[in-house]
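# this one's structure only:
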């Protein structure tokens, strides 16, 4: 395994978690009918 600093691994984990949550949030947001749609 690569010898990476804990902060880097934590940041990578955080990024992955944020991406997963963002995707779920976007999927849920798309299901909700919006009154005003802004590009």
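On my side now, so go ahead. Computed from a predicted model, the values in this text were never measured in an experiment.

# use CA for all of it now, contacts and neighbours both
Fine.

# state the distance from residue 25 to residue 31.
Distance, residue 25 to residue 31, using Cα to Cα, to the nearest Å: 10 Å.

# between these two, which is the more surrounded one?
Taking neighbours as other Cα atoms under 10 Å, residue 25 and residue 31 compare with residue 25 leading, 11 against 8.

# take a look at this one as well, against the first:
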């Protein structure tokens, strides 16, 4: 987990944040078998 945090800090940008948000939204809508 710490490695991911350090990678995020090193590559901090608005585009990186948008990419994370879009991936999160896609996962929410593709969830199978969740509540």
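That came through fine. These numbers come from a predicted model, not from an experiment.

# counterpart of residue 10 of the first structure in the second structure?
Matched to the second structure by TM-score structural alignment, residue 10 of the first structure sits across from residue 15.

# centre of the chain versus the host helix or strand of its match, how much separation?
According to DSSP states H and E, residue 15 of the second structure maps onto helix 14-30. The chain centre lies 5 Å from the centre of helix 14-30 of the second structure; the measure is Cα atoms, centre = their mean, to the nearest Å.

# mean deviation of that helix from the first structure?
Comparison of helix 14-30 of the second structure with the first structure after fitting gives an average deviation of 0.3 Å (mean Cα distance after the TM-score superposition for the first structure).

# and the residue nearest the centre of the second structure?
In the second structure, the centroid-proximal residue (Cα atoms, centre = their mean) is residue 20; its distance is 3.0 Å.

# so who does that one touch?
By Cα atoms under 8 Å, 6 or more residues apart in numbering, residue 20 of the second structure lies in contact with nothing.
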